[in-house]
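Enquirer: Just to be clear, the model below is a prediction. Sequence and coordinates:
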Amino acid sequence: MNIQFINLKAQYKAYKDEIDTAIAEVLDSSAYVMGASVGELESNLSAFCGARYARAVSSGTDALLIALLALGTQRGDEVITTPFTFIATAEMIALLGAKPVFVDIDEMTYNIDPEKIESAITSRTKAIIPVSLYGLPADMDKINAIAKAHNLAVIEDACQSFGATYKSKYSCNLSYIGVTSFFPSKPLGCYGDGGAMFCNDEALDEKIGSILNHGQIGRYIHKYIGLNGRLDSLQCAVLNVKLRHFKEEIAKREQIARIYTENLHNLILPVIPQDRTSVYAQYSVRLTSGNREAVLEALQHRGVPTAVHYPLPLHLQESLAYLGYTKGAFPVSEKIAREIFSLPFSAFLSEQEQSYIIESLNALLG
């Protein structure tokens, strides 16, 4: 079989008429930037997550940058985060001249370990950025409590977890600021780069709205140093359509994950604590036998694509070597990076495809 890692074409075909109509409406309006679909999307996102305010943003990476700017992050500040995630989280901290301070992860959830955060806090600490990895929210109550005790802000990097819940509240609405990504491969994705930001503070929302539009508070009146972080009208139109179907897709994702979990053998499978749900941005499993690359190559020969999220923790990346971390600094992250890999997954993975993937993997692992 020739299986797609994420079947975006099948999703487009399912919603084709609605998406084509929404795109045509933007083209007819010629309002390609800050058109009606932008405000509509922000209202829809706010209603979905339960956050008072939502802002459409050009990417999840830009959302992280804007959040840090909104907090007044500057050179010399420290921001605590995880070394086991995509580089954008630490990259935006470093870009502002602040220092990423890493804390190791919990071995079961792969999210930042709250028990290790407090020892990393110093007088220079500005904020904590937990990442809700692979679609599963971090333990936000514990993290928020630590932050409150030390007068720190929490930015939830929910770039992989839009639609997931923690204690019945939606990810993106679990901290002072929530940010997410709508990159095409995300659980809710647009047709290019895109993202959003969420908060419940009016003054903070106004500052975010200004920073993402060159720091403007009026036409050609610039209060802040900002950037062009706007999300264009075409992407918003696509997201408005997809959001209408998103809860159905979440249910389907949960069903597909359950089938994987019930039928795969000889692997460490995702652990979802009882107080949370996951949207399975990736369905990631671990192979502890040390022959991961051979298994992935054999799967590829059978037409089953895989991916490794993430093979090299951030503290070992050349771009962040100046931080002074060495191999062994975060043993759990390093262990997971050696063992983990992700299987094909989307709401449009067919039963036949999934059965073939399971049979192929079980046959290889015995």
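Expert: That came through, no problem.
Enquirer: use CA for all of it now, contacts and neighbours both
Expert: Noted.
Enquirer: which residues in this structure form strands?
Expert: Secondary structure of the chain by DSSP state E: the strands cover 53-57, 78-81, 99-102, 125-129, 153-157, 165-166, 169-170, 177-181, 195-199, 216-218, 221-222, 283-286, 340-343.
Enquirer: Can you tell me how far the closest residue in space to R292 that isn't next to it in sequence is from S333?
Expert: If the residues on either side of it in the chain are set aside, R292 comes closest to E339, at 6.7 Å by CA to CA, 6 or more residues apart in numbering. From E339 over to S333 the distance is 10 Å, taken as CA to CA, to the nearest Å.
Enquirer: Kindly report the same for R292.
Expert: Distance, R292 to S333, using CA to CA: 16 Å.
Enquirer: Put this next to the previous one:
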Amino acid sequence: MAVITEAHEKKEKKKFIPVCTPWLPGNEKKYVNDALDTNWISSAGKYIDKFEESFSRYCGVSYGLACSNGFAALHLACMALGLKKGDEVIVPTFTMSAPVNAVILTGATPVLVDADKETFCIDARKIEGKITGKTKAIIAVHIYGHPCAMDTIMALARKYNLKVIEDAAESHGAEYKGKKCGSIGDIGCFSFYGNKILTMGEGGMAITHNKIYAEKMKKYRNYAFEHPRFLHQEFGVNYRLTNIQAAIGFAQTENVEKLVEARRHIGENYNQLLQETRGIVLPIEKEGCKNVYWMYGVVLTKEIKKAREEIVEALKENGVDTRNFFIPMHQQPVFYNGPLENAPDCTDSYFIADALGRRGFYLPSSSNLSLEDQTYVAACLKEILSKSFN
């Protein structure tokens, strides 16, 4: 971590600092041009194989299935586990909608659980109370780069004979007790959207130790074709990734340690710059966990009298881009007032998720963000907060 001195605290007007931009520091252009020059631009080609092998090896698993996006990975995982109408799946209410939507598409019903106030992940202590005879799986979403409490989740899975899907879209390289997020449960799912630590603009991957699950997902992502080619014994989808996208992804895996540590470096800098700042709660790194700070999120305390929207608007006026935290799933009209027969029950109380969704936002977190820009962001935030207590 760079040394941050008082001299760095000087605040000067800056140009616009986006909340996140891709970082392509390696062979991305070279490999894309190779795919173009050789005409391997569709869903077959050497870069798909290289990308799958490289990323799954990094995660410490045997199989990796590249697909079109992170949602596709989640849906393929749900399909491989055989989830269907009448089943229930435990999911966090504080998440992006992808895991909930993936469950709904299988016909199963998502069952929402509140967030942990420290990590923002699903509160593993509250899962058991939501398990019924219909429960078939738990989706553990590693929120904003911090791992879920996987020991508790895996113990519950063993006790009740449940499967575990890890949504590690936001947690490339994060670790729980020395194991990579995504490698602990039955299937791990990743997104490589433009704001992710590893990116190819859009893309996804499902990883697993289980050969049967891998074969099922490989089949389902390609329309479930059999022999002869246009015969279908099972329902399949088109979740294929192109060789062009995989070329970018493979190049990113060649620098995966650099990309992950750069994001951790951003988080550590913010931790130092914002330590003991009144009015906000900073992200933590629990013992045994490696937080990769996908997005550096802060939560306003109750002593801040201004609304979050006023704070982020003031930051915007100073050229600092932000994003609000997720709106919890139980607050989504499509679920509490929509046409879906298997929508989650939104009538329970989710106090932590409510507070996070109302008072949280994240700061510019690009992997190549300069210390100068971080220092400016921190100085702006401190100044705005100092005027927000009454």
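Expert: Thanks, I have it. Note that the structure is a prediction, hence the values are computed from the model and not measured.
Enquirer: Can you pull the TM-score for these?
Expert: Comparison of the two superposed chains (TM-score structural alignment, normalised by the length of the first structure) gives a TM-score of 0.95, and 358 aligned residues with a CA RMSD of 1.3 Å.
Enquirer: picking up where we left off before, who's more crowded, R292 and S333 of the first structure?
Expert: Taking neighbours as other CA atoms under 10 Å, R292 of the first structure and S333 compare with S333 leading, 28 against 17.
Enquirer: when you align them, which residue in the second structure goes with the more buried one?
Expert: Correspondence of S333 of the first structure to the second structure, assessed by TM-score structural alignment: A353.
Enquirer: Helices of the stretch 251-390 of the second structure, start to end?
Expert: Here the stretch 251-390 of the second structure has its helices, by DSSP state H, counting those that start in this stretch, at 256-274, 308-317, 333-336, 351-359, 371-386.
Enquirer: Let me have those helices in JSON lines, extended by distance to P99 of the second structure.
Expert: Formatted as JSON lines, those follow (distance: least, CA to CA, whole Å):
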{"stretch": "helix 256-274", "distance to P99 of the second structure": "24"}
{"stretch": "helix 308-317", "distance to P99 of the second structure": "27"}
{"stretch": "helix 333-336", "distance to P99 of the second structure": "14"}
{"stretch": "helix 351-359", "distance to P99 of the second structure": "16"}
{"stretch": "helix 371-386", "distance to P99 of the second structure": "32"}
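Enquirer: For A224 of the second structure, find the nearest of the ones you listed.
Expert: In terms of CA to CA, the element of the helices of the stretch 251-390 of the second structure nearest to A224 of the second structure is helix 333-336, at 30.0 Å.
Enquirer: Give me the range in the first structure that the closest one lines up against.
Expert: Under TM-score structural alignment, the match for helix 333-336 of the second structure is residues 318-321.
Enquirer: What residues of the matching stretch count as buried?
Expert: Residues of stretch 318-321 of the first structure classed as buried under the neighbour-count rule (16 or more other CA atoms under 10 Å) are L320.
Enquirer: Now find how far off-centre it is within its chain.
Expert: The chain centroid and the centroid of stretch 318-321 of the first structure are separated by 22 Å, computed with CA atoms, centre = their mean, to the nearest Å.
Enquirer: who's in contact with that stretch?
Expert: Contact partners of stretch 318-321 of the first structure, identified using CA atoms under 8 Å, 6 or more residues apart in numbering, comprise 314-315.
Enquirer: Can you tell me how far the residue lying closest to S46 of the first structure once chain neighbours are set aside is from H309 of the first structure?
Expert: Nearest non-adjacent residue to S46 of the first structure, counting by CA to CA, 6+ apart: A54, 5.2 Å away. For A54 of the first structure, the distance to H309 of the first structure equals 28 Å [CA to CA].
Enquirer: which of these two has more neighbours?
Expert: Remark: of A54 of the first structure and H309, A54 carries more neighbours, 28 against 19, as counted by other CA under 10 Å.
Enquirer: aligned partner of that one in the second structure?
Expert: Counting by TM-score structural alignment, A54 of the first structure lines up with G64 in the second structure.
Enquirer: got a list of what its match touches?
Expert: Taking CA under 8 Å, 6+ apart, one finds 52-53, 55-56, 205-208, 214 in contact with G64 of the second structure.
Enquirer: Recalculate using a threshold of 6 Å.
Expert: By CA atoms under 6 Å, 6 or more residues apart in numbering, G64 of the second structure lies in contact with 52, 56, 206-207.
Enquirer: Top of these by number of neighbours, please.
Expert: Per-residue neighbour counts (other CA under 10 Å) across those peak at A206, which has 33 neighbours.
Enquirer: counterpart of that residue in the first structure?
Expert: With TM-score structural alignment as the criterion, A206 of the second structure lines up with M197 in the first structure.
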